[in-house]
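> Below is the structure, and that's it, no one-letter string:
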């Protein structure tokens, strides 16, 4: 059992994400509303109820708690059992006197449910989000024992970024591994040599077509890394925890003063090889809900800004067909479109962990990603 938690400030945005699943064009994939504390499923009525409780803590912005509980495909779970697990999870998390909705989604092979909760309780207190991940890990282990569920490691625990469903489907279709999986495999083979220096890592990588771009400050300190391989670009964090800089230096022999020159020279070669190319760069980028697009990569032309090591950029706007007139979200001031049963369904954000277990990695707070995009716009080359 894996919990994927999000905290944001737009209840309506998270609500619309789940409501549109209720109107999936494929009847077999339509979500179910298992339980709710609200008097109606009408989004405008729900918004009024939320606004009323929000007045108890008007200055709290990040009041929306949205998590998905994902189970192994081997777990046999009917709606009653899922609902019992959901209520236990909410109770253990401290949500005992709060507005909530519990949805079951059917758009993936494994059982999974979504819990949408107002962190502001009916008495005006706020459920703490401190140590969310650690607390949730303890709760999931406890519920696995109580309900005899299969224990599944998350990709954070395995230090490898799990493959997306689209990557696996593309591999099966073409017979070739995805860009990310191929790069992961090459780097693992190099790192498994043991006790290599950063210079040796760079040299061995470049011989295999891997170029490195380090986020190197003028002091020589490194704070991030981006990988390039045969026209494909991906940040260390996106490739997997094992490949981000903080974990990478635990696996190699690195000294800042000794290796500063080798890193600077590697950066220069990467910029030369990729910064001045006329052909496009295949870049792993997020979709508008935050997860990486599974079925295709963004195609970018050469530009200095491609060499940043963090943040996300605004994805292409989806078409207007299937949308209603925009409704103003009172918390964020943004226009939110209500999607109906004839609306286009967004790309699946699911991915698989190292056990082959698919996890819904849904991110729905567009306001949160707007902040991330603003941060990324201030980053320049080499950051």
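Now that the structure is in, tell me what you want to look at. On a predicted model such as this, the values are computed, not experimentally measured, just so you know.

> from here on, contacts and neighbour counts on C-alpha atoms
Will do.

> Surely residue 107 is in contact with residue 30?
Yes: the pair residue 107 / residue 30 is scored as a contact, 7.3 Å apart, by C-alpha atoms under 8 Å.

> From the structure, what's the count of residues near residue 79?
By other C-alpha atoms under 10 Å, 14 other residues sit near residue 79.

> which ones are touching it?
34, 104 (C-alpha atoms under 8 Å, 6 or more residues apart in numbering).

> Please pick out the residue of this structure most distant from its centre.
residue 258 (35.9 Å; C-alpha atoms, centre = their mean).

> number of nearby residues for the residue nearest to residue 114 when sequence neighbours are not counted?
Of all residues beyond its chain neighbours, the one nearest residue 114 is residue 68 (4.3 Å), with distances taken as C-alpha to C-alpha, 6 or more residues apart in numbering. The number of residues packed around residue 68, counting by other C-alpha under 10 Å, is 25.

> here's the one I want to compare it with:
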């Protein structure tokens, strides 16, 4: 079970998305309205108790693995557990169920301003989510997911999650994580490791210092390049070495097609062309992190101000709980 939490400034965009999806239905709420505009007005009335609070919207998505399912009654219980665990018991909320993908998931929109005009702290919200997900997995006999601190893979971004659930395709980040991990189980020699990945349409690029030592590693799939560290600490060059990958000798350079770094200019070269590290806009349901719901990029674009605020804020503001 995966939870994703985004904080923003406007309710209307989140509500338009949650209630506008084909087949979307309200699971549970403590509000009177049913339409996005009505609900936004209700949220706004309480929000005005703290007019200076910018990050007033909490928008959570909770999803299961494709083969798992919960009844509506169980999803309502999940919602209530989430509301309580995150400290929102005295807050307005609405939970919506989506059925537009094979990944069962719900959305919860919550007002951080309580009915009494207090503000619910967002301290340690990421840890709270992870703890709750583990408890709910046990309660409903769901697939156990490893906590983020216990894995070497980076969690998916909200953009990747959104695209994955929309398209049903694994994100490039996850495809690379899975293939690199599987290859490393059998092939520890760098030459063989690169050869096998190449046979699976993944190009490996090495960043070498002038003395020939490898300083970094990148992977290319479908025209998208990602640094090893972008996949997680276990996929950086140092991380891969700790997991057993080794370079046999210096004669591998031609076979590898490595890059050399000009320490003075700070530019990477591979056959004379710069190496561009591009972050993919795509993504999905996770296995190291499994997937979660898509929704958040559009929500951010719909909510004027949500993008600029949340990107400036610390990573906690878009924590992806495993």
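Happy to help now that I have it. None of the values given here were measured: they were computed from a predicted structure.

> what's the TM-score here?
For these two chains in superposition, a TM-score of 0.66 is obtained (TM-score structural alignment, normalised by the length of the second structure); 275 aligned residues with a C-alpha RMSD of 4.4 Å.

> Look at the residue nearest to residue 114 of the first structure and give its secondary structure.
Following DSSP: H, G, I helix; E, B strand; the rest coil, the label given to residue 68 of the first structure is strand.

> Check the secondary structure at the residue farthest from the centre of the first structure for me.
Applying three-state DSSP: residue 258 of the first structure is helix.

> cool, and residue 76 of the second structure?
Classification of residue 76 of the second structure by three-state DSSP places it in helix.

> which one in the first structure is aligned with it?
Using TM-score structural alignment, the partner of residue 76 of the second structure in the first structure is residue 83.

> what does stretch 94-109 of the second structure correspond to over in the first structure?
Mapped onto the first structure using TM-score structural alignment, stretch 94-109 of the second structure covers residues 101-116.

> if we can go back for a sec, wait, doesn't the match of residue 76 of the second structure sit right on residue 36?
No: counting by C-alpha under 8 Å, residue 83 of the first structure stays clear of residue 36, with 10.9 Å between them.

> how about residue 142 of the second structure, what's its partner in the first structure?
Checking TM-score structural alignment: residue 142 of the second structure goes with residue 150.

> Grab the nearest non-local neighbour of that match.
Nearest to residue 150 of the first structure is residue 72, by C-alpha to C-alpha, 6+ apart, at 6.2 Å.

> what's the helix or strand for that neighbour?
Per DSSP states H and E, residue 72 of the first structure falls between elements, in no helix or strand.

> Show me what whichever strand or helix holds residue 223 of the first structure packs onto, helices and strands only.
Following DSSP H and E, one finds residue 223 of the first structure within strand 222-229. Counting contacts by 3 or more C-alpha pairs under 8 Å, 6 or more residues apart in numbering; DSSP states H and E, strand 222-229 of the first structure is packed against strand 210-216, strand 232-235, helix 236-239, helix 245-248.

> Of all these, which one comes closest to residue 102 of the first structure?
Nearest to residue 102 of the first structure, of all these, is helix 236-239, at 29.6 Å by C-alpha to C-alpha.

> returning to that earlier point: what's the match of residue 142 of the second structure in contact with, if anything?
Counting by C-alpha under 8 Å, 6+ apart, residue 150 of the first structure touches 1, 71, 72, 74, 75, 144.

> if we can go back for a sec, which neighbours do residue 83 and residue 36 of the first structure have in common?
Counting by C-alpha under 8 Å, 6+ apart, the shared contacts of residue 83 of the first structure and residue 36 are residue 102.

> Would you mark the buried spots in the one helix or strand residue 299 of the second structure maps to?
Assigned by DSSP H and E, residue 299 of the second structure belongs to helix 296-302. Of the residues in helix 296-302 of the second structure, 296, 297, 298, 299, 300, 302 count as buried by neighbour count, 16 or more other C-alpha atoms under 10 Å.

> before we move on, what about stretch 172-189 of the first structure?
By neighbour count on 16+ other C-alpha under 10 Å, the buried set for stretch 172-189 of the first structure is 177, 178, 179, 180, 181, 183, 184, 187.

> Assumed the first one was part of a strand.
When you say that, I think you mean residue 177 of the first structure. No: going by three-state DSSP, the assignment for residue 177 of the first structure is coil, not a strand.

> Residue in the first structure paired with residue 27 of the second structure?
Counting by TM-score structural alignment, residue 27 of the second structure corresponds to residue 34 in the first structure.

> how near is that match to residue 169 of the first structure?
Residue 34 of the first structure sits 31 Å away from residue 169 of the first structure, taking C-alpha to C-alpha, to the nearest Å as the criterion.
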